[in-house]
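Q: Everything below, folded, please.
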Amino acid sequence: MINFVELNQLIKEAEKWAISLRHDFHRWPELGNNEFRTSKRIRRELDQLNIKNTKMLKTGVVGLLENQKGSTIALRADMDALPIQEAVPIPFASERDGIMHACGHDVHMAVLLGAAMVLSNIKDKINGSIKFIFQPAEETTGGAKRMIKMGCLEPKTDYILGLHVKPDLPAGTIGIKYGKVHASSDTFKITIKGKTSHGAYPEMGIDSMIAAAQIITGLQSVISRNISPLNSAVITIGKINGGSAVNLIPDTVILEGTIRSLDYQSRELLKSRLKEMVHWTAKAHGAKAEVRFEKGYPVLVNDNLIVDIIKNTAICETAVEKVVELKDPTMGVEDFSYYLEKVPGAFFFLGSGYKGKDNEGIHSEKFEVDEKCIGIGIELLVMAVMKLLE
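A: Alright, predicted model coming up:
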């Protein structure tokens, strides 16, 4: 039987240790697929905790606290930093020029190692096994998909939990969302072929630039006339490339962008309608067009029963001050969605902002974290694991 006085003391010790780890991770950030120092540090700490661990991909790590009976729960933290120059004068600011943990992944790793410390100390009192997944390249190439392919969820994983810092919620608060949390995202590349001519003689050419302009504006009607106003979807053109001189009509213009949606049907419909609209708009201008898609992250959908467990555990068994139920999904993406396609689980938000302060958002060079959130995160993960393994 677990002594909860001793457990609370363990959590306090883990919090102090995890904060020191966070400082180290923050001081030495590494970009996606290059988290070599970070990976070595994680494996060293897991070894000290007597948690078996293996390397996956070049820098991923999976720890396993194994019991012979019971379910298996996976806990995941992402590892990579961002190509941003830090502008916060903290004692443990990034030592690497142009690289910063501006999305809180240093906190995620510290929280997960803190939870690992606590759970390793009460292993014999837990009816089940726990995997600790440290995943590279969340920000770039979707490390989750490749980790799954390499077998991070094998042998069978029954549930999975993940978290993310949220600076617009104060530390001491968590955010939960039932159902859809993050959108899917696919990239596309449109190549419009016309015929070059001098700007003084447009009738001699086929103006791919005019066709591109019509396509850009027309694509917004694909959203407004195909997706219900009660649903959400976004088509964004983020890149245009065409032309070599101010007085020449270019023969080729390339448009690149993204499609974001919140369900499979909308996702497929938008791709189909985009292709049709691009083809016929180009044809109307005498041009030809080719569309290529690159499939991105799927929609992140939480298991509502597990969200309930997170919510009730936070309210009844932790020092969480407030649970905020988020009403709307975000059109941003998160590759934790790949895990949730395979295993029931939940992704929740860890309030990390300073109370009474206008906190900078993630991906900002001025992003900061109230480290009070680290102890809250450790405690909630530990208590949720225990609840799921009852």
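Q: contacts, neighbours, all on C-alpha from now
A: OK.
Q: surely residue 112 meets residue 135?
A: No: checked against Cα atoms under 8 Å, the pair residue 112 and residue 135 is beyond contact range at 11.6 Å.
Q: Now list whatever residues contact both of these two.
A: 76-77 (Cα atoms under 8 Å, 6 or more residues apart in numbering).
Q: higher neighbour count, these two?
A: residue 135 (30 against 25; other Cα atoms under 10 Å).
Q: tell me which element residue 312 is part of?
A: With secondary structure defined by DSSP states H and E, residue 312 is part of helix 304-317.
Q: Residue 186 too?
A: Secondary structure assignment for residue 186, by DSSP H and E: strand 184-193.
Q: continuing past that strand, what's the next helix or strand?
A: Later in the chain than strand 184-193, the nearest helix or strand by DSSP H and E is strand 197-198.
Q: tell me how far that following strand is from the chain's mean position?
A: Counting by Cα atoms, centre = their mean, to the nearest Å, strand 197-198 is centred 46 Å from the centre of its parent chain.
Q: which stretches of the protein form helices?
A: Ranges of helices within the chain are 4-27, 36-48, 105-121, 143-149, 208-224, 264-284, 304-317, 336-342, 372-388, based on DSSP state H.
Q: any idea which of those helices is most buried?
A: Among the helices of the chain, helix 105-121 has the highest mean neighbour count (mean count of other Cα atoms under 10 Å), at a mean of 26.
Q: for that one, packing partners?
A: Contact here means 3 or more Cα pairs under 8 Å, 6 or more residues apart in numbering; DSSP states H and E; on that basis helix 105-121 packs against helix 4-27, helix 36-48, strand 71-78, strand 128-135, strand 159-170, helix 372-388.
Q: Please generate a structure for the following sequence too, so the two can be compared:
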Amino acid sequence: MNFLEQSKKNHDFLVKIRRELHMNAETSQNEVETSKIIMKYLDEFNIPYKSEIGGHGIIAEIKGDNDGKTVALRADMDALEMEEENDIDFKAKNKNVMHSCGHDSHMTFVLGAAKLLNENKNKINGKVKLVFQPAEELSPIGGAPKILESGLLNDVDAIFGSHVWPDLPFGKIAIKEGAMMANSDHFTVKFRGASSHAAKPHEGVDAIVMGVQFVNAIQTLISRNTDPMNSAVLTVGRFIAGTRYNVMAEECLVDGTCRTFSEEDRQRIYEDMKNLAEAIASVNHGSVDYNYGFGYPALLNEKSSVEIVKNSVKEVFGEESLLEISKPAMTAEDFAFYLEKIKGAFYWVGIGTEGEKNYPLHSNKFFLNEEILHRGSALMAGIAVNFLNEN
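A: Just a heads-up that it's a prediction; the model follows:
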């Protein structure tokens, strides 16, 4: 089956879908219009589905004419809280909401693949489930666990997902076996002291001093306590304290994230941060509230599923489009929850254009070349058929 040629014929239709989704961008757990758009196109394709799964999620199913196993293709649905700065006709309508992580294209990939697969049911051995998942950006909870809890994926033998990637050249497909993306955890540490006049610090307990000591101390958890061969990142994104220049701060909030690949490193850093926070509070005669949220697990691609993706890339686009990467990313994806239960693989779709400014994911100027839409759809359809034919 030449899915690429078939998908090219759907290009204008896919652009229409993507722009409609882009204009109606909605945040995590609010994907009402987004789900309506998806259901509208599934109805048009005459593909049956179940809705309101794990919130506003949708799971559709295409049954091939021949018996076989079951494969799932997943797309995330939610957008981010930011105002779009692109001057385009299909600019996001909802204030301070934008598809700046490319989820509109991911939904289009799966809808495009659905159209191709539904038109070729006579060549499908088994079933294809189409998973439209809400709340991917809702770290550390994510939308994937609720989809899994529904039980509707219990019969799935393998699951595949993708993400557009501005750091890669346009049309290149990157994948690796094993760790592809990191554990993603969120910590919030609130130090409590006692306010006093800034000129009489001995009469109070300085929460800012405790916060500063903590931020400095946790740097050694990576630089001195973590194996240099293991990738790990600790970043403080917010430091909030004080009400006035001449009043000693009573509270100090330290808010940040920890990214790791090793579960051993993850647990050790959690414990060491807790011990440091409590020790710093104690020695300064203050107190601390320590909250550490274990978020998305590391995304680990399964070997045989990676081979399916590689072979599909070569078949659909040619071997020159495949990039076998050696290093994972420190970013995170709740697709990892699926891979803890179901074998499968996740890959990146290059959208970078040489000689142009390529804005990163989560930028309010993020934009993509819509020529990627028919390519991403063709590849997803190819992966589904190849998995079913080989199993």
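Q: circling back: relative to structure 2, and after superposing, what's the average distance for the helix holding residue 312 of structure 1?
A: Compared with structure 2 after the fit, helix 304-317 of structure 1 shows a mean deviation of 1.9 Å (mean Cα distance after the TM-score superposition for structure 1).
Q: what sits against the aligned residue in structure 2 for residue 43 of structure 1?
A: Aligned by TM-score structural alignment, residue 43 of structure 1 pairs with residue 39 of structure 2. Neighbour list for residue 39 of structure 2: residue 58 [criterion: Cα under 8 Å, 6+ apart].
Q: Let's check: the centremost residue of structure 2 is which one?
A: Nearest to the geometric centre of structure 2 sits residue 333, at 3.3 Å (Cα atoms, centre = their mean).
Q: pretty sure that residue is touching residue 300, no?
A: No: here residue 333 of structure 2 lies out of contact with residue 300, judged by Cα under 8 Å, at a distance of 10.7 Å.
Q: Give me the common contacts of the two.
A: Counting by Cα under 8 Å, 6+ apart, the shared contacts of residue 333 of structure 2 and residue 300 are residue 181.
Q: and for stretch 263-274 of structure 2, what span of structure 1 is it aligned with?
A: Counting by TM-score structural alignment, stretch 263-274 of structure 2 falls onto residues 264-275 of structure 1.
Q: List the contacts of that stretch.
A: Here stretch 264-275 of structure 1 makes contact (Cα under 8 Å, 6+ apart) with 184, 219, 222-223, 226-227, 233, 259-261, 291, 299.
Q: Name the member of these with the most neighbours.
A: When neighbours are taken as other Cα under 10 Å, the top entry among the contacts of stretch 264-275 of structure 1 is residue 299 (28 neighbours).
Q: Quick check: it vs residue 91 of structure 1, distance?
A: Distance from residue 299 of structure 1 to residue 91 of structure 1, counting by Cα to Cα, to the nearest Å: 38 Å.
Q: cool, and residue 377 of structure 1?
A: 23 Å.
Q: same thing with residue 326 of structure 1?
A: 34 Å.
Q: Quick check, residue 227 of structure 1 in contact with residue 221.
A: No: taking Cα under 8 Å as the definition, residue 227 of structure 1 is not a contact partner of residue 221, at 9.5 Å.
Q: how about residue 10 of structure 2, what's its partner in structure 1?
A: Mapped onto structure 1 by TM-score structural alignment, residue 10 of structure 2 lines up with residue 14.
Q: Please determine how far its match is located from residue 49 of structure 1.
A: 12 Å.
Q: what's the answer for residue 234 of structure 1, then?
A: 46 Å.
Q: repeat for residue 76 of structure 1
A: Where residue 49 of structure 1 is concerned, residue 76 of structure 1 sits at a distance of 18 Å (Cα to Cα).
Q: and if you look at residue 197 of structure 1?
A: 70 Å.
Q: between residue 76 and residue 49 of structure 1, who's got more neighbours?
A: Between residue 76 of structure 1 and residue 49, residue 76 has the larger neighbour count (other Cα under 10 Å), namely 22 against 17.
Q: Do I have it right that that one meets residue 112?
A: Yes: Residue 76 of structure 1 lies in contact with residue 112 (Cα under 8 Å); the separation is 7.4 Å.
Q: Common neighbours of these two, please.
A: Counting by Cα under 8 Å, 6+ apart, the contacts common to residue 76 of structure 1 and residue 112 are residue 132.
Q: Could you report the neighbour count for residue 320 of structure 2?
A: Other residues close to residue 320 of structure 2 by other Cα under 10 Å number 11.
Q: got the contact list for it?
A: Residue 320 of structure 2 makes contact with residue 314 under the criterion Cα under 8 Å, 6+ apart.
Q: now for residue 72 of structure 2: what does it line up with in structure 1?
A: Checking TM-score structural alignment: residue 72 of structure 2 goes with residue 74.
Q: What separation do you get for that match and residue 129 of structure 1?
A: From residue 74 of structure 1 to residue 129 of structure 1 the distance is 9 Å (Cα to Cα).
Q: Could you do residue 142 of structure 1 as well?
A: With distances taken as Cα to Cα, residue 142 of structure 1 is found 26 Å from residue 129 of structure 1.
Q: Comparing the two, which residue is more hemmed in?
A: Neighbours were counted for residue 142 of structure 1 and for residue 129 using other Cα under 10 Å; residue 129 has more, 22 against 19.
Q: Help me confirm that that one comes into contact with residue 52.
A: No: taking contacts as Cα under 8 Å, residue 129 of structure 1 lies outside contact range of residue 52: 11.8 Å.
Q: quick one: common contacting residues for the two?
A: With contacts taken as Cα under 8 Å, 6+ apart, residue 129 of structure 1 and residue 52 have 64-65 as neighbours in common.
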